[in-house]
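> Predicted coordinates and the sequence they were generated for:
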Amino acid sequence: MSHQQALLLEGRNLYRQGQPALAISVFLSGIEESLDKGENEAIYWLELAHLFRETGQVERALALNQYGLQLAADDAYLICAARLGLAADLWVLNKPASALAMMQQSMENPALYECAYLLERLSQLYSLQAEWLQALGLLEKAIALYQNEPLALACCGLALLKLQAKAAVWSESVDGIAIVKKYMHLLPNCQREMQAELGHAYQALGQFAEAADYFSHALQLAKVQKKSRPRRLAAVEYKLRHMTSEIEIELLREKNVAQHQQVQELENVSFRDELSGLHNARYLAMRWPALLDRADETALCLLSIGIDHFASLREVFGSELAYIAYHQVARILQQHTPAKAILVSAGIGSFSLVLAGMDKAAIEQMAACMQLDVAHLESAHLPEPFSVGMGGAFFQQGDTAEILQLRADLALFLGQRKGQGQLLWDEATK
């Protein structure tokens, strides 16, 4: 392994472990060393671009990827990496035609299919476009090439579980559950997330005992984990600004109003689930801070809702029928949702409902009406009527959004184990 490869691996691993400030420092050191030796520093600029886009600084990422592409010369790997980065930037900036054209150019590059890291990046690009199956297939190929990089396998395994849940497809060739369980110790900052994703995976496979165990573990981790404060990157930012010179500084100063509006419009669109028309989990994540700020003043309740046996329904009767059922259930839930409540899609076949100012009796009455209307859906072709399970949890002092969600999810999965059409409260699981 060359010195440059070692630096890249070190920086990428630091970022995977949730240490972006240290990762930036490593990449900046690589730039300085390359300049001192008269070598091409393009790869480090491209790594910085990826890091900045992942942290929401898309305009900065775009400038760095453009600069990296200029430096790439005729290096096939660098050209491919730069184009993948530019495609992701353009997609986020609501330039789909330009993004897809850039993406197509990168996919015509043979270097792409020989590198696990580039395949992983292409998988992430497909995920941005909500093309779950394509993203899943590429990630499986990346995992096959990553056999000597345990930390990369840990991150890819976690991403694989998320993609499998979104695509509702479970790979026969790559066992995401086994990968995560084997390497999860390498990502101490992601333990709660990994436990929760394992719970989701086992639940989707119908292994409810295992699902409940992992959700319980995730909940315990959520209770003891202290809220970390974000690192301040002022010194590194200052150094980076000097090194990027006029290109980046001008871009940071020029906040074009039209471009800002385009980004805003993209965010509005991306807050919707295409199949149900409901807001999605990203929208709820944006609303949580305000909801939790008022949680002490009014009763705040979260219902985690899932269509009973949805995975089996999809497997036996096909995706088209399952999606129709999902859409119909979404409409019923929406009809019974109070005006000030927040109903979102939490993935195909599942929903989250946030209620404020309602007591348990009122919520149970509303839930009963929902379940009754769902049971009346046309289901002559099914062995038994449609039903939805629900898990409820009221906000408790000190709860974060993650803790509240985990308590509601655990109640849902335990309720579904007891039978169909159940509403189980969090306190009943203790």
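That came through, no problem.
> rest of the way, CA atoms for contacts and neighbours
Will do.
> And for residue 3, the neighbour number?
9 (other CA atoms under 10 Å).
> Could you do residue 9 as well?
By the measure other CA under 10 Å, the count of residues near residue 9 is 16.
> Please tell me how far it sits from residue 360.
Going from residue 9 to residue 360 by CA to CA, to the nearest Å gives 52 Å.
> Next up, a structure to set beside the first:
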Amino acid sequence: MTVTQEALARGRRAYELDRKHVFHSWQAQGPFDPMTITRTAGSRVWDGEGRELLDLSCQLVNTNIGHQHPAVVKAIQDQAADICTIAPQHVNDARSEAARLIAELAPEGLDRVFFTNGGADANEHAIRMARLHTGRQKVLSAYRSYHGGTQLAVNVTGDPRRFPNDSPGEGVVHFMPAYTYRSHFGSETEAEETTRALRHLEDMITLEGPANIAAVILETVPGTAGIYGPPPGYLAGVRELTRKHGIMYIADEVMAGFGRTGAWFAVDHWDVAPDLLTFAKGVNSGYVPLGGVVISEPVYETFVDRQYPGGLTYSGHPLACAAAVATITAMREEGMIENAARLGREVIGPRLEAMKAAHPSVGDVRGLGCFWAIELVKDRETREPLAPYGGSSDAMNAVLGAIRAGGVLPFANFNRIHVVPPLNIADADLHTGLDVIDRALNEADAHVG
């Protein structure tokens, strides 16, 4: 597929206008040189020069069904011809059906859906619900986590994006999560990490006062923070601690949900049911902004006769919900969840293990489904990262430059490359992309001490 001269000209005009008028997120505005995208289709995008790139980033890990899926595009078009938008106090069939499908997929006992515009406000509202339900204020959240860019969500976040926005008055307390590769607790096995991390969390609950804590919020599998899945028994232990102390357990599935891990929700792998579950991104592959909170019956009961003090003009927007219905339907009909699990098990996992064996710069590979991380180090023994926490390095830039030069659009954070393809990517395309990453790791190997 080629990009027309007309499309390239539009892209050049778009770039000029962007640099004159657009203020970009998470960027110093001056030196930033954004890539122009002129076309998308399936697992590919085309840049402002007409160059084809295999999209192994899924943009911000949200285009779970790839770009321009025809069934979802048609659903948006059909909905626009019927009802483009309507105020959230009114019933509309797209929102009702989306809520039914999401509740059907969620863990047992979570049957009500509050729709938001994205993941950050989903987490904000989940915390608000937990605080109102419990009458408590504090929220416990893990370091090495990301929960969104709005005021409360960025304070709940446990990575450097929080630092410039830190507001102690938000009532957030951070703790060390279970993370076997970079264990804070000196663990040498997953069992040790589970035991020690849970003891630490219980100590934090005790020291902060259980009667003061409204919620513990956890990404089931942290995304941009490193795709480090919980060791066996950890999430069950968190669930037990929260029940013991009357604390709400909020599972942040904004990135991990809707098939990314090879299950509808990542909590399904560990058979854990939270009190509140947040979602966004993959629910409609990001085609129209949508997020939400799936609510357990006890939390719902709090607001049966008591007004919930929150809402959004675009809660359950018909175009977004129609896209969600079409996305979930396509995932089911095309077996995308099962395919994601297969790709992780048969393609991505084995290939990354082979890369680890071949490249001394690879300290760890981990993941499940279509949700994997390659952690790059200067020294395997000391585990010194190839780029510092919260930053990048010339070595990482060289690796990423080689990946892009090979025709692949990567997702990276600090010293990691994340392998997060569409759930329906062709096996041949995935192998091609992994070949490019494999070759690019030679750049990282040159910096191993």
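Nice, thanks for sending it over. Just so it is clear, the structure is predicted and the values come from calculations on it, not from any experiment.
> care to give me the TM-score?
The TM-score (TM-score structural alignment, normalised by the length of structure 1) is 0.31; 222 aligned residues with a CA RMSD of 7.3 Å.
> Enumerate the positions of the helix of greatest length in structure 1 that are buried.
Counting residues, the longest helix found in structure 1 (DSSP state H) is helix 234-253. Within helix 234-253 of structure 1, the residues scored as buried using 16 or more other CA atoms under 10 Å are 240, 248, 249.
> ok, now which ones touch the last one?
Each residue near residue 249 of structure 1 by CA atoms under 8 Å, 6 or more residues apart in numbering is listed here: residue 241.
> From residue 63 of structure 1, how far off is it?
In this view, residue 249 of structure 1 and residue 63 of structure 1 are 10 Å apart by CA to CA.
> So which elements touch the helix or strand harbouring residue 352 of structure 1?
Applying DSSP states H and E as the criterion places residue 352 of structure 1 in strand 350-356. Contact partners of strand 350-356 of structure 1 among helices and strands, from 3 or more CA pairs under 8 Å, 6 or more residues apart in numbering; DSSP states H and E: strand 300-307, strand 342-345.
> Among the ones you listed, which comes closest to residue 46 of structure 1?
Evaluated over these, closeness to residue 46 of structure 1 peaks at strand 342-345, with 34.5 Å, by CA to CA.
> so what does the closest one touch, helix or strand wise?
With contacts defined as 3+ CA pairs under 8 Å, 6+ apart, strand 342-345 of structure 1 has these neighbours: strand 279-280, helix 281-293, strand 350-356.
> Let me have the helices and strands packed on strand 350-356 of structure 1 in a markdown table, extended by mean neighbour count and distance to residue 409 of structure 1.
Below are these laid out as a markdown table (neighbours: other CA atoms under 10 Å; distance: least, CA to CA, whole Å):
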| stretch | mean neighbour count | distance to residue 409 of structure 1 |
| --- | --- | --- |
| strand 300-307 | 25 | 6 |
| strand 342-345 | 24 | 14 |
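> between those strands, which one is nearest to residue 326 of structure 1?
Closest among those, using CA to CA: strand 300-307, at 7.8 Å.
> Direction-wise, compare the strand holding residue 352 of structure 1 with helix 281-293 and give the angle.
Relative orientation of strand 350-356 of structure 1 versus helix 281-293 (axes from the mean of the first three to the mean of the last three CA atoms, to 10 degrees): 20 degrees.
> What is the subsequent helix or strand relative to strand 350-356 of structure 1?
Going down the chain from strand 350-356 of structure 1, the next helix or strand is helix 360-375, by DSSP H and E.
> Also compute the angle for that following helix relative to strand 350-356, please.
Put simply, helix 360-375 of structure 1 runs at 150 degrees to strand 350-356, going by the same axes, to 10 degrees.
> Following helix 360-375 of structure 1 in sequence, what is the next regular element?
strand 388-394.
> so what's the residue nearest in space to the middle of structure 1 closest to, chain neighbours aside?
For structure 1, the residue nearest the mean C-alpha position is residue 162 (7.1 Å; CA atoms, centre = their mean). Of all residues not flanking residue 162 of structure 1 in the chain, residue 197 sits nearest, at 7.0 Å (CA to CA, 6 or more residues apart in numbering).
> Next, count neighbours for the one you found.
The burial count for residue 197 of structure 1: 24, using other CA under 10 Å.
> how close does it get to residue 153 of structure 1?
15 Å.
> Number of residues surrounding residue 104 of structure 2?
Residue 104 of structure 2 has 14 neighbours, counted by other CA under 10 Å.
> Just say helix, strand or coil for it.
Counting by DSSP: H, G, I helix; E, B strand; the rest coil, the backbone at residue 104 of structure 2 sits in helix.
> what residues are up against the residue nearest to it when sequence neighbours are not counted?
Nearest non-adjacent residue to residue 104 of structure 2, counting by CA to CA, 6+ apart: residue 111, 7.4 Å away. Counting by CA under 8 Å, 6+ apart, residue 111 of structure 2 makes contact with 103, 104, 294, 295, 296, 297.
> Now with 7 Å, please.
103, 294, 295, 296 (CA atoms under 7 Å, 6 or more residues apart in numbering).
> Mind listing residues that contact stretch 122-140 of structure 1?
Here stretch 122-140 of structure 1 makes contact (CA under 7 Å, 6+ apart) with 84, 88, 119, 120, 160, 163, 166, 167, 174.
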